[in-house]
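**Student:** Build the 3D model from these lines:
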Amino acid sequence: MSGTTPSAAPGERPAYRDPNVLRWLTAYGASTIGDSVYYLALSWAAVRGGSPAQAGLVLAVSAVPRALLMLGGGVIADRFGPHRVVVVSDAVRALIVLGVAALLFTTAPGLWPLAAVAVVFGIVDAMFMPAVGALPPRIAPPGQLTRIQGMRGLAHRSSLVLGAPLGGLAVALGGPAAAFGAAGLLFAVSLPLLLTLRVAPLPTDGERTEGTPWRDLADGLRYIRRHRVLGPLMIVIALSDLGFVGPLNVGLALLADARGWGAAGIGWVLAGFGVGAGAASLLLTVRGRVPRAGAVMAWTITIGAGAITALAYVPGLPVAVAASLALGLLAGLSGSLCGALTQTACDPAYLGRVTSVSHFFSLGVAPLTFPLTGAAVGLWGPGPVFAASAAICAVGGVYGLLVPALRGAELPTVPARRT
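**Tutor:** Down below sits the predicted model:
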């Protein structure tokens, strides 16, 4: 679409008052809720169609193409533009999921069709995710990107809260078919909002090379390796994700079982994390900029590592909830700052590929630690495993503090509003 290059201008409108950004945020929220409903519907249909082990396999197969093709998705986003890729991939997701709903309304397809849908959905996700991450600089000026990261965090947290009950209600009323239908409609709702976005070209639009996709990918990886900020930042993101996701996604359930907190205890700890992360997102949405962003990002990761360790050693559930709230606040700040620094430090021509690298670690590599975390907790208990995971996080934070270019990285100034 035509437009002018986003730039920080005196008196520019805050992102939370920009109709264009709000359209994007609403589309993102609808799509994220659709994701939650889809995965609930898929898991329920798989459990109804086979054994628990087979259901787990169906849920796992979507992660494989997503991890393998994520870097290629970044190349596609840079070649064709993230807006176009987001629209097409969201449309494909809507058609796939609505097709599954129609199939389930008419027949019981068994596990193989569900596994095939999971694979195709994972492939499309590998295209969708890097493009989503590369889109904000095209809909808002640089000075508003931190706010957008905060708003995106709020939308993500709200979608997680709303998605599970909505999916459960759909399953209760009409079974997996109704839940798939609801997910497909949510994907479809986001399409007109995405199509009406005003997307400005960036300075390097029209300057893409005519090389092969492999050459484009290699060029993007070389760009990251040579960049004074992005190269170290990708290492920090990789280490923090590797140390963070295992304890929070697998270790927490095992910890609650070992402490006798039960399912309600898990819920309280997760609620504490969600409140903390939501508070961080709200702070960034309102404030718009964090001075010394690189240093703050590295310090929050380092201190957050201590909160991960504390979770395994606190004496009771109330203290665990407090530690989880602190961890959510620190993780929310560091995650949003990582995203904002990536978008502002990166040459726009490489943003899709750079985003795909960061997502590759968080969504592709880090989940592979889940079985390892579970086995380690079974052997040594939650305390040593949480401490080892926290150490990996801390290494990432300390590394960020030791790299002068990343430690000194700043975000663009938010222009003052004219009175």
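
**Student:** From now on I want contacts and neighbour counts done on CA atoms only, so please keep to that.
**Tutor:** OK.

**Student:** All the helices of the stretch 251-400 of the chain, in order from the start?
**Tutor:** Taking DSSP state H, counting those that start in this stretch as the criterion, the stretch 251-400 of the chain carries its helices at 252-259, 262-287, 293-313, 317-345, 351-359, 369-380, 382-402.

**Student:** Next: the stretch 1-150 of the chain.
**Tutor:** 19-49, 52-61, 63-80, 82-106, 111-134, 145-195.

**Student:** before we go on, could you also do this sequence so I can check it against the first one:
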Amino acid sequence: MSWRDGALAPLRDRRFRWFFASQAVDLWGTTMAPVALAFAVLAIDDSATALGQVLAARSIPTVLLLLAGGVIADRVGRRLVIQVSNGVSAISQGTAAALVITGHAELWHLAVIAAVNGTADAANFPATQGMVPQLVPRSQLQAANALLATTRGALLAVGPTTAAALVVTVGPGWALAVDALTWFVALLLLLPVRIPPPVREAATSVLHDLREGWSLFRGTAWLWQVVLAFALLNAIIAGAWHTLGPPRALDTIGAVGWGYVLSAFAVGLVAGGLVMMRVRIRRPLRAGMLGVSLFAAPLLMLGLEPVLPLLMTGAFVAGVGMELFGVGWSLAMQENIAEDKLSRAFSYDALGSLVAVPVGQVVVGPLAAWLGLRPVLVGAAAAYALICLATLGSRAVRTLERAPAEDPAPVR
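**Tutor:** The predicted structure is shown next:
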């Protein structure tokens, strides 16, 4: 498979080129946002409690409204939903920037603006995921998802660094302003993209569409089984890796070392995307779950006796495996879920995968205080590996194959 005809083939379609450019700028803004917002909050109230309140104000509406976002994307059209979401985010973040720069920002201002952005995110994610199959033929879906995944991995490293540099040089208000600009540019880049409007056989209520999405979710064995697994896996990652990781690092490899480990993981995500541009997978969920199981290794290393070079290597390999799952999961969804229900399916996926994250964050601290950091991290690594193996034990997950490729669409 050549780069021209395989890995980069989706970029030959002008619609996908514009979509890809829009997504790259959108993702840049999305990865900048948490850092810019965090330092804007801390400039007003230098406390972890205040920061937690504002971050929660953003995440709670996202989780609560994900299902509604999927319904809206399927009903009114994904391109329009993404543009409105980008526009709302640009205006709200621009407002936050103006308040911070002029010195008029208060904590409640940023909390309300964060809630508005979280609401926009709830519609953006399912719309974006559902739009890819409308832009490329099925034979190019893996390449398209791999291109997007590679960009996402790179921006996970570049975005926060950009925001931090802006905070240090010109202040958090201007970091928010640049963030707002990225969303406005992303909106403009999507204007040339034309896709057919949604086709609806009969007028239905939002409640009917939600029930239809739920019926699809619970009736598709591989879908609910993987989402259930990730509800637990993400809770472990949020609790053990992201919550206990920093204090464990301070006792062992140091804060700088922990930064190197996180950077190695981000580089692994990029490498995983590049691999998926070149290697075609036949059973996306089997390959994906095997890939995601690799995260148990650095989690175990962190719990036992962290050695920086080994932990960085483990994090890199885990990043490769995580991106293997990301592309495989997108393929499984996009090839096996009806196009008119795809955004709803992604919204149920996102809701199920995120719902237990706060539990992991809350439970793991008291547990570590009782048992100690090391035993909890080792136990988390073991539980993580067992969940992955149990999911692979499902025949529906293990044997799901790629759908037959269709003839390529004409280049536009």
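
**Student:** overall similarity of the pair, as a TM-score.
**Tutor:** The TM-score (TM-score structural alignment, normalised by the length of the second structure) is 0.90; 403 aligned residues with a C-alpha RMSD of 2.5 Å.

**Student:** circling back to that earlier point, which of the helices of the stretch 251-400 of the first structure sits closest to Met127 of the first structure?
**Tutor:** Closest approach to Met127 of the first structure among the helices of the stretch 251-400 of the first structure is made by helix 351-359 (9.1 Å; C-alpha to C-alpha).

**Student:** in the second structure, what residues pair with the closest one?
**Tutor:** Mapped onto the second structure using TM-score structural alignment, helix 351-359 of the first structure covers residues 342-350.

**Student:** mean shift of the matching stretch relative to the first structure?
**Tutor:** In the superposition against the first structure, stretch 342-350 of the second structure averages 1.1 Å from its aligned positions (mean C-alpha distance after the TM-score superposition for the first structure).

**Student:** List the contacts of that stretch.
**Tutor:** 66-67, 69-71, 73-74, 125-127, 129-130, 210, 213-214, 216-217, 223-224, 227, 333-334, 337 (C-alpha atoms under 8 Å, 6 or more residues apart in numbering).

**Student:** ok, now stretch 171-191 of the first structure?
**Tutor:** Contacts for stretch 171-191 of the first structure (C-alpha under 8 Å, 6+ apart): 26-28, 30-31, 33-35, 37-38, 40-42, 44-45, 87, 90-91, 93-98, 100-105, 167-168, 170.

**Student:** which among these end up buried?
**Tutor:** By neighbour count, with 16 or more other C-alpha atoms under 10 Å, those hold 26-28, 30-31, 33-35, 37-38, 40-42, 44-45, 87, 90-91, 93-98, 100-101, 104, 167-168, 170 as buried.

**Student:** How about the aligned residue in the first structure for Ala114 of the second structure, nearest residue that isn't a chain neighbour?
**Tutor:** With TM-score structural alignment as the criterion, the equivalent of Ala114 of the second structure in the first structure is Ala118. Counting by C-alpha to C-alpha, 6 or more residues apart in numbering, Ala118 of the first structure lies nearest to Ser62, which is 4.8 Å off, once chain neighbours are set aside.

**Student:** The helices of the stretch 1-150 of the first structure into TSV, with extra columns for distance to Leu327 of the first structure?
**Tutor:** TSV is the format used below for these (distance: least, C-alpha to C-alpha, whole Å):
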stretch	distance to Leu327 of the first structure
helix 19-49	23
helix 52-61	27
helix 63-80	26
helix 82-106	31
helix 111-134	24
helix 145-195	15
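
**Student:** measure the counterpart of Leu341 of the first structure in the second structure to Ala297 of the second structure for me?
**Tutor:** Structural alignment (TM-score structural alignment) places Leu341 of the first structure against Ala332 in the second structure. Distance of Ala332 of the second structure to Ala297 of the second structure, given as C-alpha to C-alpha, to the nearest Å: 26 Å.

**Student:** now Ala383 of the second structure
**Tutor:** Distance, Ala383 of the second structure to Ala297 of the second structure, by C-alpha to C-alpha: 12 Å.

**Student:** Check Phe346 of the second structure too.
**Tutor:** Taking C-alpha to C-alpha, one finds Phe346 of the second structure at 28 Å from Ala297 of the second structure.

**Student:** Settle it for me: which of these two has more neighbours?
**Tutor:** Phe346 (28 against 20; other C-alpha atoms under 10 Å).

**Student:** what number of residues lie near the equivalent of Pro176 of the first structure over in the second structure?
**Tutor:** Under the alignment by TM-score structural alignment, Pro176 of the first structure pairs with Pro172 in the second structure. When neighbours are counted by other C-alpha under 10 Å, Pro172 of the second structure registers 27.

**Student:** go on, Ala164 of the first structure?
**Tutor:** 20.

**Student:** Pretty sure it sits against Leu40.
**Tutor:** Yes: between Ala164 of the first structure and Leu40 there is a contact under C-alpha atoms under 8 Å: 7.1 Å.

**Student:** returning to what we had before: from Leu64 of the second structure, how far out is the aligned partner of the residue nearest to Ala118 of the first structure in the second structure?
**Tutor:** With TM-score structural alignment as the criterion, Ser62 of the first structure lines up with Arg58 in the second structure. Note on Arg58 of the second structure: its distance to Leu64 of the second structure, by C-alpha to C-alpha, is 11 Å.

**Student:** Those two: which is more packed in?
**Tutor:** Neighbour comparison, Arg58 of the second structure and Leu64: the larger count goes to Arg58, with 22 against 15 (by other C-alpha under 10 Å).

**Student:** Thought Val116 was touching the more buried one, still the case?
**Tutor:** Yes: counting by C-alpha under 8 Å, Arg58 of the second structure touches Val116, with 7.4 Å between them.

**Student:** list the residues that contact both of these two?
**Tutor:** What both Arg58 of the second structure and Val116 touch, as defined by C-alpha under 8 Å, 6+ apart, is an empty set.

**Student:** just checking, Ala114 of the second structure touches Leu51?
**Tutor:** No: assessed by C-alpha under 8 Å, Ala114 of the second structure is found out of contact with Leu51, at 11.2 Å.

**Student:** Name the residues of stretch 330-344 of the second structure that are buried.
**Tutor:** Quick answer for stretch 330-344 of the second structure (16+ other C-alpha under 10 Å): 330-335, 337, 339-344.
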